[in-house]
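Trainee: pasting the sequence and the predicted model now:
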Amino acid sequence: MRKFTLLAAAAATALSLSACSEKTQDAAETTAESAGNDVANAADKAAAATDELGDKAAAAVDNAAAKTDEMADKAAAKTKQEAAEAEASLHNESVAEAKAD
């Protein structure tokens, strides 16, 4: 009878431990899922921030290109004007006549 009592107590202890182990596994699984979701959310936010920075950088490059084109056009116009003035002076003619040549 004593062996039976010890065996029953051991079985009850094993069942209790397996129940605790199952609860622990469930808690660990929930924690892992939560951590995975946190990582996924952080990755999504980082991707969105990277996209936003990329868009800002592209806009800055476009703006710089437009300004460069504008400055090049102004420089070309100034050079053309100065060339016409030099030709007019050289040929004793008006700047308009030099531009027409």
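Mentor: Thanks, I have the structure now.

Trainee: C-alpha only now, for contacts and for neighbours.
Mentor: Will do.

Trainee: the residue nearest the centre of the chain: which element?
Mentor: Centroid-nearest residue in the chain, with C-alpha atoms, centre = their mean: residue 50, separated by 0.7 Å. Using DSSP states H and E, residue 50 maps to helix 2-91.

Trainee: show me what secondary structure element comes after that helix.
Mentor: Counting by DSSP H and E, the element after helix 2-91 in chain order, helix or strand, is helix 95-100.

Trainee: what's that next one in contact with?
Mentor: By C-alpha atoms under 8 Å, 6 or more residues apart in numbering, the residues outside helix 95-100 that reach it are 84, 85, 87, 88.

Trainee: got another, please set it beside the one above:
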Amino acid sequence: MKLHALAALALLSAPLAACGGKGDDALASNVEAAGENQADALEATADNLEDRAEAIEDNAEDRAEAVDDSDINTETMTPEQKAAVVNGSATVQ
């Protein structure tokens, strides 16, 4: 019975031994919080980039529709003029 009592006492005191009181729990908590903050910032950046990509895509669709609606004669355009329309530095009327 004494052996069982000692074994039970050892098992119950094991979790307390892990809390050495040396500040490691607080440090670990700070490490985790810093990682979560970095992840949150990265996710916010990703959301912003996704919004920007969607805006670029929407703009390209609008420009493509304008080109299609214009019925412009592309055979009279130079390669430079076509490139300017494609990259958005020129528009069609």
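Mentor: Yep, it's here. On a predicted model such as this, the values are computed, not experimentally measured, just so you know.

Trainee: TM-score for the pair, please.
Mentor: Overlay of the two chains. TM-score (TM-score structural alignment, normalised by the length of structure 2): 0.55; 55 aligned residues with a C-alpha RMSD of 1.6 Å.

Trainee: rewinding a little: how about the residue nearest to the centre of structure 1, what's its match in structure 2?
Mentor: Alignment note (TM-score structural alignment): residue 50 of structure 1 maps to residue 46 of structure 2.

Trainee: tell me the helices and strands packed up against the helix holding residue 50 of structure 1.
Mentor: The contact analysis (3 or more C-alpha pairs under 8 Å, 6 or more residues apart in numbering; DSSP states H and E) places helix 2-91 of structure 1 against helix 95-100.

Trainee: what comes up buried for the helix it packs on?
Mentor: For helix 95-100 of structure 1, burial by neighbour count (16 or more other C-alpha atoms under 10 Å) applies to 95, 98.

Trainee: for that helix, the distance to its chain's centre please.
Mentor: 54 Å (C-alpha atoms, centre = their mean, to the nearest Å).

Trainee: burial of residue 57 of structure 2, as a residue count?
Mentor: When neighbours are defined as other C-alpha atoms under 10 Å, residue 57 of structure 2 has 12 of them.

Trainee: what do we get in structure 1 for it?
Mentor: Match for residue 57 of structure 2 (TM-score structural alignment): residue 61.

Trainee: measure that match to residue 49 of structure 1 for me?
Mentor: As judged by C-alpha to C-alpha, to the nearest Å, residue 61 of structure 1 and residue 49 of structure 1 stand 18 Å apart.

Trainee: now do residue 2 of structure 1
Mentor: 70 Å.

Trainee: what's the counterpart of residue 88 of structure 1 in structure 2?
Mentor: Residue 88 of structure 1 maps onto nothing in structure 2, by TM-score structural alignment.

Trainee: neighbours around residue 88 of structure 1, how many?
Mentor: As a burial measure, residue 88 of structure 1 scores 18 neighbours (other C-alpha under 10 Å).
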